[in-house]
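Colleague: Curious how this folds, go ahead:
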Amino acid sequence: MSASLNTALLVLAPGVPLLLGVLWSIPRLRRQVGRLTPWAALPALLLALVGRPGEAVELSWLLFGGFLGLTPTSQVFLFFTALIWFAAGIHGRRHLEQGSHCERFCVFWLFTLAGNIALIVALDVALFYTGFALMTFAAYGLIVHDGSERARRAGRVYLVLAVLGEALILAGLILAARATAAPLLPMLGELPQAIAGAPERNVIIACLWLGFGVKAGLPLLHFSLPLAYGAAPVSVAAALAGAMIKAGLLGWLVTLPLGADVFPGWGEAIIVTGLFAAFFGALVGVHQKQPRIVLAYSSISQMGLISVAIGAWMTFPALGPLLATAITIYAFHHALAKAALFLGTDVVRHRTRGFATWLWIGLSIPALALAGLMPSGLIAKGSLKDALAAAEAAPEAWQQLPLLLALAAVGTTALMARHLWLLRLEAAQDDAPSGAWYGWALVTAASLFGILLLPLWGMHGHWPFAAKDLVATVWPVAMGGLLAVIAWRLLRPWPVPPADVLELLTPLPCLAVRAGRAVGVTGPAIRQLLRHLQAMVLAGYQRADHRLGRFTEHLWRRDASLLFALLLAVLALAALHLS
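Modeller: Sure thing, here's the model as predicted:
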């Protein structure tokens, strides 16, 4: 491909959805923008297929400048991200072209897509963070699209955690940029070495790990995922679970000091957290009663397995090439399979008899892929186990990681069995539009055959052809299926709410009333005390606000010129000092 075409596609990939989102502000163009919106991801998809890594485009007209380009890893991320957005756009055309609030849905869709693509093709920190923030906050409008109380609650929880995550990411990136040679426009490739040598490296790693962990479903920061996946339209849930959750993973890959130094403490902490997420997601997910909530906990579990590989990379930098390939293949495999599973929750509701057998075969393909019985699952899990087994002089506890990953695969199989069973209860309830079938069929075929494209980007996974590898692949699936049958026949699901940890935090006032009643203090007395404390706090706030208001009014009327003169003097002295 020519350099000019590569440059054009690098600009058009995030530029087309961004431009369409801006054109939406012209009322008479909104109908045309709505028709083009499902196709807005096509330039990014074409770039992923024919783009050339290593060639950068400089955006010198931006405030501080900027650079766009591809790396072998980001090209794979761009492919499955663009494909999922394209399939979800076809699936959700009824939201984009007709129905209630379709114009609002359209603009939020375009800006979320633009941010998701921009963060993948960005080479500098400023553009990367801008794209990540645009994607994060624009997605709020998609989650609360239908305006129901359930959607608004999911949106509130999502927004609170999003703000927390963005604050941590921004703090981590500013500290990391300060340690680079060009703090005004640091490149992403410079961050790992800069963080490894920074005095505040532990603070930086903590901020970036937790900040991107909000998007990646890190334990105790995960509870927005089940709520958002359950409340958002199906096409949005597919993009959230397939594409946007991988933005957190990509953030870890491009910012953490992977391979720059040995961080055994952080590596062990990330491994333990990842294993906890893998088993916690499976344990809570099998007790859910809605297919999309089950898939949400499956995403938490699968991202936990990828976190184990991140922790291993922090501990053994020499494993970097193997782990980078394994993580990329696993992300590719999980993204496509999970998007197919979410879109399948719509098509299963179609009233059909002639295609029922083929429909359930199609619904089972991504489920079997996540369990590890399809080519993508075999290569992804085989590559990950090989990379982890390649560590030399590893402690004894490290040798148990393959077994723990196999036990996590038992939980994945149980989750997929639970998901298919719940789908059976929702089958044949209404008619799915034609777009739902096309989008679902596209991403399902990609989850089955897309693995054949990996050599195009230089990714060569491990095929488990040996007998021992096949046995190691089959027995977790068999055990998971057996446990699912036993649970179906003998056990009842626990009443675990979708937000799990959040539900333990919200009823604290009621718990306070019950605790007071247990020690002899009645409920009305506690409520009166709480009202009294609330009145005291409100009165104090009003007094402070009145005093501050009088002070600021006096300042702006009499001393504003003096304040600005003082500020200009300070800035002039700072400029002279820097020069």
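Colleague: C-alpha only now, for contacts and for neighbours.
Modeller: Noted.
Colleague: Helices along the stretch 101-250 of the chain, start to end?
Modeller: 102-121, 125-143, 149-178, 191-197, 201-216, 224-231, 234-239, 245-255 (DSSP state H, counting those that start in this stretch).
Colleague: Another for comparison:
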Amino acid sequence: MGATALTLVPLAPLLLALVLPAGKGAWRLTPLAVLPALGAVLLLPDATRAHLPEVLLGVRLALDPVSRGFLLAAALLWGAAAVYARGDLRDDPHVVRFHVFFLLAMAGNLGLVVAADAVVFYTFFALMSLASVGLVVHRCTAEAWRATWVYLGMAVLGELCLFTGLILQVHAVGDPSLERLVLEAPPDGLAVSLIVVGLGAKAGMVPLHLWLPLAHPAAPTPASAVLSGAMIKAGLLGWLYLIPRGEAMAGVGTWLLVAGLAGAWFGVLAGVLQQRPKTLLAYSSISQMGLMTAGMGLAVQAPELGPALTAALVFYVVHHGLAKGALFLGTGIARQVSLPWLLLGLGVPSLALAGLPLTSGAMAKSLLKTPLEATQGDYSAVLLLMALAAAGTAVLMLRFLALVLPGAGRDGGGSWAMRLPWLLLALAAPLLPWCWDPAAAWALLSPGKLWTAAWPLLLGVGVALAGFLLFRRVRVRVHLPEGDLWWLLERAGRAGVQAVARQPVLWRSPGGTLYARLGAWLVRGWGTLQDRALEAERHMRRWEVLGGGFTAWILILFGVLWWGLGG
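Modeller: Below is the predicted model of the structure:
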């Protein structure tokens, strides 16, 4: 019975997606697709297994303490976003198409959480990534198409790296079981590096974060909520299951630690320079995932801390997923609710992300720091950087509230189908610690814990106030374009072609005629290339072309790997 229930976790949304176009109004049933996942979290014991030998190479699913936490966060957030979408998109002419992609992405996300072997994990990972394309591009605006191509490029790059790394690991171990891979896989630098990069693209690890600040503002609000709150965590889950432990992996742990702390700070600095709330929240996700990446690096670097840090990361995933989901859903409805409701529904999860005492954020940061404080190693610098990053998060969240609160209640209306899931997710911030571990929640009431949680928040408030007064006085407005590195690459490409084509010094040289012809050819070539790119994009928008190209590339990769591994 347990095996059947576990199989329904990814199967329910997948089957509903297949039958959705056939039934008029069947899209309203989308929230029901998460019920098997919630039932599995609440009713199934640890070590529940399911095996379907006749599907693919033999589908294996499992539920353990790590996957239970990830499944809880994903199921609650997907369910809340599905209810919200019923009210938000009820008048959308393409509502059925949205819900089909929504359910396919949900099936992929829930399926990879309970996957127990590499084949199943990768299959559901690819399903989630490719189905999310339909969510990002849903509005079909120029902004949405630009974000979609960047997202698709990063997704395919990540999947190819992950696929190659998995093939190398499975070949070395001789078994696709995730449990055996993490315990027995040799410290192959190439395989581990490919897995880190492949999953890092999904986790928003700097500099693989390019798609995040472009996709979130372009996608509908419920899609943004699950992209940032649930799907982005697939990278962290993959690292937990696929990166071997031991002294030989210390370099990988250091790499993850440095990249994570860099992402935590980059997300804050880039986020405060944004003008749109959803873009700011995207950079906030980069920052928060940076802290989780740093925690993963510490777990790899110091295996003796692994169990405690893994438990802390699982709680951090649940906390961040629910809080960030509340913020995205609240942003979508901000102009339809009054200021007091908005302060409650956005203020509490915002400050929880910064570590407000007695909230899930304070408990998540305490659980992450406690193993480092109890060990004999010197992690004082890491602890200080994490605390200062929390202060930066406070500045970022105050900036977010300053962008959203002035528009409170301007439009009026708003259905309870949109308000209820948003408020329930917002209430998770103060209630989650008591539901998760009451003893740990009581420990947060000690004066030492209260001060440890409070001083970064107070520092952040002070910095935000000083910054506000300074910029108000000098009237300087600083803005970082959305997409940061991608925007720079686009501008550099255009500027490079124009600079070569229009350089007058070249035309006065002895070979001026030749250079002039070359410049004219470059200008014409650049225009022709743009025209051809637009024409190719129109063809690539056909899903059969896109799917066929991806399938062909996978077959080529299979052949290369088969030849490289000795046939």
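Colleague: rewinding a little: any chance of the helices of the stretch 101-250 of the first structure in a markdown table, plus distance to residue 571 of the first structure?
Modeller: What follows is these, written out as a markdown table (distance: least, Cα to Cα, whole Å):
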| stretch | distance to residue 571 of the first structure |
| --- | --- |
| helix 102-121 | 33 |
| helix 125-143 | 24 |
| helix 149-178 | 20 |
| helix 191-197 | 28 |
| helix 201-216 | 28 |
| helix 224-231 | 43 |
| helix 234-239 | 46 |
| helix 245-255 | 32 |
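Colleague: Can you check which of those gets nearest to residue 438 of the first structure?
Modeller: Comparison of the helices of the stretch 101-250 of the first structure against residue 438 of the first structure by Cα to Cα identifies helix 234-239 as nearest, at 12.4 Å.
Colleague: which residues sit against the closest one?
Modeller: The contact list for helix 234-239 of the first structure (Cα atoms under 8 Å, 6 or more residues apart in numbering) reads 84-85, 88-89, 91-92, 142-143, 228-230, 338-340, 342-343, 345-346.
Colleague: What residue in the first structure is paired with residue 177 of the second structure?
Modeller: Counting by TM-score structural alignment, residue 177 of the second structure lines up with residue 187 in the first structure.
Colleague: burial of that match, as a residue count?
Modeller: 21 (other Cα atoms under 10 Å).
Colleague: do residue 406 of the second structure as well
Modeller: Count around residue 406 of the second structure with other Cα under 10 Å applied: 12.
Colleague: And residue 172 of the first structure? What does it align with in the second structure?
Modeller: With the correspondence set by TM-score structural alignment, residue 172 of the first structure lines up against residue 165 in the second structure.
Colleague: quick one: its match from residue 450 of the second structure, how far?
Modeller: 43 Å (Cα to Cα, to the nearest Å).
Colleague: Likewise for residue 42 of the second structure?
Modeller: Distance from residue 42 of the second structure to residue 450 of the second structure, by Cα to Cα: 31 Å.
Colleague: Look at these two and report which has more neighbours.
Modeller: residue 450 (16 against 11).
Colleague: Just give me the match in the first structure for the more buried one.
Modeller: Aligned partner of residue 450 of the second structure by TM-score structural alignment: residue 470.
Colleague: Could you look up the SS state of that match?
Modeller: The assignment at residue 470 of the first structure comes out as helix when based on DSSP: H, G, I helix; E, B strand; the rest coil.
Colleague: Just to check, it is in contact with residue 464?
Modeller: Yes. Using Cα atoms under 8 Å, residue 470 of the first structure makes contact with residue 464 at a distance of 6.2 Å.
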